[in-house]
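Participant: Give the three-dimensional model of this entry:
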Amino acid sequence: MTLDELDRALLHALHLDGRVPFNHVATVVGASPQTVARRYRRLRADGVLRVVGMTDPRRLGQVQWFVRLRCTPDAVLKVAGALARRADTSWVQLMSGGTEIFCITRGADAPDSLLLQELPKTPRVVSVSAHCLLRSFVGGPVGWHGRATALTEEQIAQLTLEDKEPSGEPVDLAGDDRLLALLQQDGRAAFADLAEALGTGEASVRRRVGQLRRAGVLYFDIDLDPTMLGMKAQAVLWMSVRPAQLRTVAEILARHPEVALVAATTGATNLLAKVLCRDVDSLYTYLADSVGGIDAVGHVETAPVIRTLKRAATQSCSRM
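Facilitator: Below you'll find the model as predicted:
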């Protein structure tokens, strides 16, 4: 499938607000509401993209961990598949060589159950290392801006409501588990459908979603297959940066359109970046020129992604 101008404009609009009304998008891009809605349904049905409601781990007192596993070749797909089915994992990917798995997990503390009890007992898991996400600069609530380049500044202004910082007000999530799970499966689910599934009133659901968004607990993201944007070369960079310049380097990388995630981490390296490029030549150019031009970056380990089993949301990728 090839994305046309309308597909990319819709993608950009959803990047700005995952629940923006389709009739508003239609007015801005010069199409009918029916056409815009039909395009989204087609892209969603084909597994190219969908809107997902996500929770900000920090607002929930949770910690995220980048986990690297090395397995014997005969076990890697089985272990990766098991990780992808877990509710507490995201971005389960196979790396170059076919024996390493990368994933992100979250929890209230260190992922003890996964790292200390389950994985060590898994046959043919050779090694496991976990790196705590200390600070995120791109990724999560701050989406990858490289995917959203179709709209003009005027169109962006028409689609963007007044930006407000999350209130940070304390939020009691008791009783919200089912609502959050439904929104993670379909971030554009109608309030009426959510109310019916929850057995409550539509006004109550609308009000609660608004409260969670204002508090910064809930945000809406795009779960996207980047190959549809022509990004066929993906890699995870594990970088060593002089501590005094860690923030500066992270902020530089965050402005690069190739970078979908930048985070300061614990471990032998202290900065992680996920990059998406059009091909291996573009990846080389990015590493040699953009990363290579940053003096504070010392050692860089480049781990190409060869397969993605799960992206941001709870469901495994339908396109394997």
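Participant: okay, CA-based contacts and neighbour counts for the rest of this
Facilitator: OK.
Participant: Distance of residue 286 relative to residue 173?
Facilitator: 42 Å (C-alpha to C-alpha, to the nearest Å).
Participant: and those two? which has more neighbours close in?
Facilitator: residue 286 (18 against 11; other C-alpha atoms under 10 Å).
Participant: Does anything pack onto the strand or helix carrying residue 13? Which helices or strands?
Facilitator: For residue 13, the host element (DSSP states H and E) is helix 5-16. Judged by 3 or more C-alpha pairs under 8 Å, 6 or more residues apart in numbering; DSSP states H and E, helix 5-16 is in contact with helix 22-29, helix 33-45, helix 153-159, strand 218-224.
Participant: Let's compare: structure for the following, please.
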Amino acid sequence: MEADDRRIVALTELERKIVNALQIHPRASWTLIGDALGIDPDTAARAWAGLTASGRAWMSAHPGLGGPGSPLIAFIEVNCRAGSADAVAQELVPKPRVLTIEHTSGGRDLLLTVLVVDLVALSRLLRDELGATDGVIGTRVHIVTTARTDGADWRLRALDAATARRLAADRPALEIRPERADHRDHDLVTELLRDGRAGFTDLAERTGMSVSTARRRAHRLLASGAVVLRCEVAQPLSGWPVSGSIWCRVPPARLDAVLAGMAGVPEVRVCAAITGGPTNMFASLWLRSAGDLQRLEAQLSERVPDLETVDRAVALVHIKRMGRVLDDDGRAVGLVPVAVS
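Facilitator: Sure thing, here's the model as predicted:
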């Protein structure tokens, strides 16, 4: 009986549409979402409450990446002593600078995504945190120089084009300017990470700000791209249950064009230029099956003759994703607020 209670429940058609709507417009009102989907707003709100309570979907927030003054992101391959990968992963779960932890196949045991303020902080993380973790026997670091797309851009594709356009048109446009969250915004960012749809009155109560201050600061952080909201779904329920990664080599003169082309591939979750090794491009993929990794590689080679795939990996399990602790079924069961230092 206990196993049945813990079994992951598939998304209904309505739940898929609500997740897709919130991927497009994370803070859309339930009135707008209900009108766009042709349902009562209270029905939409109850469905979302059920999704978050079960850990099958959630709203994440993270500092904006890739712009002037933004933090540094890196992918770190971790080799572990035989039999110690799980213990190492659990040791890293509480670390707020380690956003994502994957247990993978291939030439590494774990693949981490980390966020730090600069190269010195990255060195400290490698030396004082990873280097001091029992079971870690080696690391390889890939520093992101340009992130063309990330998981916030990925869509479930459950809505028709007209509904998707309607929701996108209502979403406030970014006001691009070099800005990042400062120490006064830490509590606000943390609360947005806990609940990206929290109302301004709730945000004010939780942070000790006035409602007007919470509204003004949240609008500034979101409009500038200093904070990015993303609606996530448990991957086994997404229709793309397998996660893969590829490390590629592209002629430097072609790198920007290849990144732009990769950003339009439906399976691509993350596509970034990297430095620090023999490859200069990294892509994280969501796939229908493990065999799709080879199919996608072949398609990419045909579309981009200059692209050479040097290494690849399949994630056996995601242990943490963008600060959310996951169970073996991909459900959110805990939270480690993202920190940059």
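Participant: ok so, going back, can you put the helices and strands packed on helix 5-16 of structure 1 in CSV and add distance to residue 198 of structure 1 and mean neighbour count?
Facilitator: CSV is the format used below for the helices and strands packed on helix 5-16 of structure 1 (distance: least, C-alpha to C-alpha, whole Å; neighbours: other C-alpha atoms under 10 Å):
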stretch, distance to residue 198 of structure 1, mean neighbour count
helix 22-29, 25, 18
helix 33-45, 24, 15
helix 153-159, 30, 14
strand 218-224, 18, 23
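Participant: Please say which position in structure 1 residue 31 of structure 2 maps to.
Facilitator: Correspondence of residue 31 of structure 2 to structure 1, assessed by TM-score structural alignment: residue 23.
Participant: doesn't residue 32 make contact with that match?
Facilitator: Yes. Using C-alpha atoms under 8 Å, residue 23 of structure 1 is in contact with residue 32, at 7.4 Å.
Participant: thinking again about what came up before, CSV for the helices and strands packed on helix 5-16 of structure 1, including distance to residue 55 of structure 1?
Facilitator: CSV is the format used below for those (distance: least, C-alpha to C-alpha, whole Å):
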stretch, distance to residue 55 of structure 1
helix 22-29, 24
helix 33-45, 21
helix 153-159, 23
strand 218-224, 5
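Participant: To residue 140 of structure 1, which of these lies closest?
Facilitator: Closest to residue 140 of structure 1 of the helices and strands packed on helix 5-16 of structure 1 is strand 218-224 (C-alpha to C-alpha; 7.9 Å).
Participant: Could you pull up the residues touching the residue of structure 1 most remote from its centre?
Facilitator: Here structure 1 reaches farthest from its C-alpha mean at residue 201, the gap being 30.9 Å by C-alpha atoms, centre = their mean. Listed by C-alpha atoms under 8 Å, 6 or more residues apart in numbering, the contact set of residue 201 of structure 1 reads residue 195.
Participant: Please report how far it lies from residue 46 of structure 1.
Facilitator: Distance, residue 201 of structure 1 to residue 46 of structure 1, using C-alpha to C-alpha: 32 Å.
Participant: Likewise for residue 88 of structure 1?
Facilitator: 25 Å.
Participant: So these two - more neighbours on which side?
Facilitator: Comparing residue 88 of structure 1 with residue 46 by other C-alpha under 10 Å, the one with more neighbours is residue 88, at 16 against 13.
Participant: so what's the equivalent of residue 155 of structure 1 over in structure 2 closest to, chain neighbours aside?
Facilitator: Alignment note: residue 155 of structure 1 maps to residue 163 in structure 2; criterion TM-score structural alignment. By the measure of C-alpha to C-alpha, 6 or more residues apart in numbering, the closest residue to residue 163 of structure 2 outside its immediate chain neighbours is residue 36, 6.2 Å from it.
Participant: contacts for stretch 143-159 of structure 1?
Facilitator: Under C-alpha under 8 Å, 6+ apart, the answer for stretch 143-159 of structure 1 is 5, 8-9, 11-13, 15-16, 20, 24-25, 28-29, 138, 221, 226, 229, 256-261.
Participant: 7 Å instead?
Facilitator: Outside stretch 143-159 of structure 1, the residues that touch it by C-alpha atoms under 7 Å, 6 or more residues apart in numbering are 8, 9, 11, 12, 13, 15, 28, 138, 257, 258, 259, 260.
Participant: any idea which helix or strand carries the alignment partner in structure 2 of the last one?
Facilitator: Right, residue 260 of structure 1. When structure 2 is aligned by TM-score structural alignment, residue 260 of structure 1 is paired with residue 269. Using DSSP H and E, residue 269 of structure 2 sits in strand 268-275.
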